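K.L.:
predicted coordinates and the sequence they were generated for:
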Amino acid sequence: MGYVVIDHLVQGSSYGGVRIVPEISLLELQHTARSMTYKNAFIGNKAGGAKAAVIIDRNNEQYKKEILTEFGKSISPIVRNGLYFPVMDMGIQIQDLQIIFDNTKTRTNVLSWKNLSHVYTAYSCLYATLSALQVLEEIHNLNNKDVTFCVQGYGKVGSLYSYLMYKAGAKFTGFSNKYFGVMDDNGLDAEKLFNEQLKRGDDFILDLKDKQVSHDSILEKDVNVLLLASNALVINEKNYKKIRADIIVCAANAPVSYDIERKLFKEGKMVVTDFIANCGGILGSIMDTYLSEDAVKKILSSSYKRKVTTLIYQSINQDTAIIDLVIDELQKRIDSNYDDTYIQKGFTEHIIDLFNEFSLPLYMFTNNFLEKKYVSRYEKFWGPKI
């Protein structure tokens, strides 16, 4: 089974990752697709937001190529016609994405990509964290040697982030992956764990059962910084009052809804919104087509970090959550690039008919199609009905 969610079309296109997961809800994808819309607007990329997921559990790993082949065929019409451009995301390898593109019948050589989006995401999250800590240092006389942090979601981004924070002098006290959490108040060796994760993947954690704790224990740990780098909506109405971290940095898309961000702010927590904290992934992937990796990192450490620092100061001085400082301006950018001539009459009905032709059920949700008046541009994107 798989899903595609297009939140918004900007100039007729949308952009967002394909994730491979054992389970997911449409609500999660709707939130993450919306986050992509805002992220594209935040960095000035003229594309709407989208997200896709292919559900493959551990029992079906041997059928992964077959499932991805069917998924590629299913989304071929919206990829070929420019409505959706899929990229890397959680749980997917570059070879997996190439299988999908090959079956959309588009000439896209994914294997030629630098594939450093996770690196740039980790770096933007690092500099977002350092920006927040810079402000805390002025208010509470905190320095990096006193900083403690946990990582919820110890994958490519989370492991690199923990290594970078460790090298900056912070104490790494806990993390979790799909198996369980690991905690040590005396501090974990982030460099050693980073190398183990690179060599062995998630299974390395099975050697650390003597430090095992629940996933919730990592979320609720009393630390200065909590990085959220796994699923959507992990902090929600049920548990947000249990969160004790001073700074929450959103490496994943929509790990916290915007309403919960506001509630956390009222509880005295600083939440660095997802599309701000993790925008390094998409920003770096765009820039590294003509800049070196070091040049991209330099931009993140300078102009990007200054922007985030300014937002954090504004948040404190105006007593306003970061999301509310930027959301209205981003919506104006999105609306100014929106053109309803890209919406064709009967679009939704055609999607239902089209995807019912395949063994892989897909779902598409978008505010555009619900709110905007349909106009007749059917042939422009879809061609004759299949």
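P.N.:
Right, received. Where do you want to start?
K.L.:
only C-alpha atoms from now on, for both contacts and neighbour counts.
P.N.:
Noted.
K.L.:
quick one: buried residues of the helix or strand hosting residue 197?
P.N.:
Counting by DSSP states H and E, the element that carries residue 197 is helix 190-200. Under the neighbour-count criterion of 16 or more other Cα atoms under 10 Å, helix 190-200 has 190, 191, 193, 194, 196, 197 buried.
K.L.:
stretch 75-84 now?
P.N.:
75, 76, 77, 78, 79, 80, 81, 83, 84.
K.L.:
kindly report the same for stretch 216-232.
P.N.:
216-232.
K.L.:
what's next to stretch 24-40, contact-wise?
P.N.:
Here stretch 24-40 makes contact (Cα atoms under 8 Å, 6 or more residues apart in numbering) with 3, 5-8, 15-16, 46-53, 55, 232-233, 253-254, 257, 274-276, 279, 327, 330-331, 334, 365.
K.L.:
at 6 Å instead, please
P.N.:
If you take Cα atoms under 6 Å, 6 or more residues apart in numbering as the criterion, stretch 24-40 is touched by 7, 48, 49, 50, 51, 232, 253, 254, 275.
K.L.:
then this one, side by side with the first:
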Amino acid sequence: MTKASPLVFGRHTGHEQVVFCHDAGSGLRAIIALHSTALGPGLGGTRFYPYESEDAALEDVLHLSRGMTYKNALAGLDHGGGKAVVIGDPELDKSETLLRAYGRFVESLGGRYITACDVGTYVADMDVVARESRWVTGRSPAEGGAGDSSVLTAFGVFQGMRAVAERLWDGTSLAGQRVGIAGVGKVGSKLTGLLLDEGASVVATDVSEHAIDQLRAAHPQVDVVGDTTELLGAGIDVYAPCALGGALDDDTMTLLTDGRVAAVCGGANNQLAHAGIEKSLDDAGVLYAPDYVVNSGGVIQVADELHGFSFDRAKAKATKIFDTTREIFQLAAEDGVPPAVAADRLAERRIAAVSRLRDVYLGR
């Protein structure tokens, strides 16, 4: 008899709350995970994805929500970590009724969780969810929102790459460097444009033919290859995973080393497939810009929406991703640890310092 995997408590992830949401009429099967509200309400997107099992969906939402705790902390936001996943194929299962049912579950948490777009959900979807809940960001400008958050996500990754360039090549420009982008959807396509404008060359891959067709139409000078194996062997200087998580595993490590890739800096969440990969990257001399640091431009954008959105204000905050990434590289060098460890320490330091202030009684 096979031993069942632990549901939540046995995983020892430190989550405060995990909510399973089901509405049979619409077919909604969703999980909302709140990792920490030490800095404020949990903020993080809703992922709509055809998970092979409930256990796989739970595993993903637990990882993603924990990552949001650290991402929001290092982005300087007064928000904790939260995330949601909807189980299903967004092309087949998404409907107004399902999204509104989901919105009612978000509303039921009373503001402890604030949602936004993620893989499989879009601005138009958030407008529908917002018909049932106040706690929704990433809405359209017509509905008082900020619109597509991938704009500043890509911009933030670009700022992280500038810090990589400074660390490796004594200058913040990517001009003359070759960047390999895996996943040219919402974020990857915008990152491509920024890099080309900077004078870098780009080689790309994506499992979606539609995404590749759109990329070729917009940027015909980009080299397109069949898969990630080809991408990592294409003589690139920087590898930018911009699709789903787990992009950095043991097999990828071999390819990175064989291809002599100098750095990893991309928009995907949870890039490290398992513990120890960060040390393998460091030992191999591959500079890793922690994903939750460099891809925080999107959450900076949607958080700003809560205060009456200003693109210029949000972009100014996202520009600081360069400074944060640079600080992490410096701390890593001083402490003799991988950048991922240095980033965790910096985030935990802020969480501890700010949450301690909650012990001060304000008289209400």
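P.N.:
That came through fine. Nothing here was measured: the structure is a model prediction, and the numbers come from that model.
K.L.:
on that earlier part again, in helices only, show me the contacts of stretch 24-40 of the first structure.
P.N.:
residue 275 (DSSP state H).
K.L.:
nearest to residue 67 of the first structure, of the contacts of stretch 24-40 of the first structure?
P.N.:
Comparing these against residue 67 of the first structure with Cα to Cα places residue 51 closest, at 17.6 Å.
K.L.:
which residue in the second structure aligns with that closest one?
P.N.:
By TM-score structural alignment, residue 51 of the first structure lines up with residue 83 in the second structure.
K.L.:
what sits against its match?
P.N.:
Contacts of residue 83 of the second structure by Cα under 6 Å, 6+ apart are 32, 33, 44, 45, 65.
K.L.:
list the contacts for the spatially closest residue to residue 124 of the first structure that is not a sequence neighbour?
P.N.:
Distance criterion Cα to Cα, 6 or more residues apart in numbering; nearest residue to residue 124 of the first structure, sequence neighbours excluded, is residue 280 at 4.9 Å. Neighbouring residues of residue 280 of the first structure by Cα under 6 Å, 6+ apart: 120, 121, 124.
K.L.:
need the contact partners of the helix or strand hosting the last one.
P.N.:
Put plainly, it is residue 124 of the first structure. Using DSSP H and E, residue 124 of the first structure maps to helix 117-140. The contact list for helix 117-140 of the first structure (Cα under 6 Å, 6+ apart) reads 157, 161, 277, 278, 280, 281, 284, 285, 305, 309.
K.L.:
which residues touch stretch 270-280 of the second structure?
P.N.:
Looking at what lies outside stretch 270-280 of the second structure - Cα under 6 Å, 6+ apart - the contacts are 245, 246, 247, 248, 249.
K.L.:
buried residues in the helix holding residue 124 of the first structure, which are they?
P.N.:
117-136.
K.L.:
can you check stretch 251-259 of the first structure too?
P.N.:
251, 252, 253, 254, 255, 256, 257, 258.
K.L.:
the second one touches residue 229, doesn't it?
P.N.:
Yes. With contacts counted by Cα atoms under 6 Å, residue 252 of the first structure reaches residue 229, the gap being 4.5 Å.
K.L.:
related to what we said a few turns ago, for the buried residues of stretch 251-259 of the first structure, give me CSV that also has distance to residue 40 of the first structure.
P.N.:
Output for these, formatted as CSV (distance: Cα to Cα, whole Å):
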residue, distance to residue 40 of the first structure
251, 15
252, 15
253, 13
254, 14
255, 18
256, 19
257, 18
258, 17
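K.L.:
of those, closest to residue 172 of the first structure?
P.N.:
Of these, the one sitting nearest to residue 172 of the first structure (Cα to Cα) turns out to be residue 251, at 16.7 Å.
K.L.:
aligned partner of that closest one in the second structure?
P.N.:
In the second structure, residue 251 of the first structure lands on residue 267 (TM-score structural alignment).
K.L.:
contacting residues around the closest residue to its match other than its chain neighbours?
P.N.:
Distances taken as Cα to Cα, 6+ apart place residue 242 nearest to residue 267 of the second structure, at 4.5 Å, with adjacent residues excluded. Residue 242 of the second structure is in contact with 182, 183, 188, 266, 267, 268, counting by Cα under 6 Å, 6+ apart.
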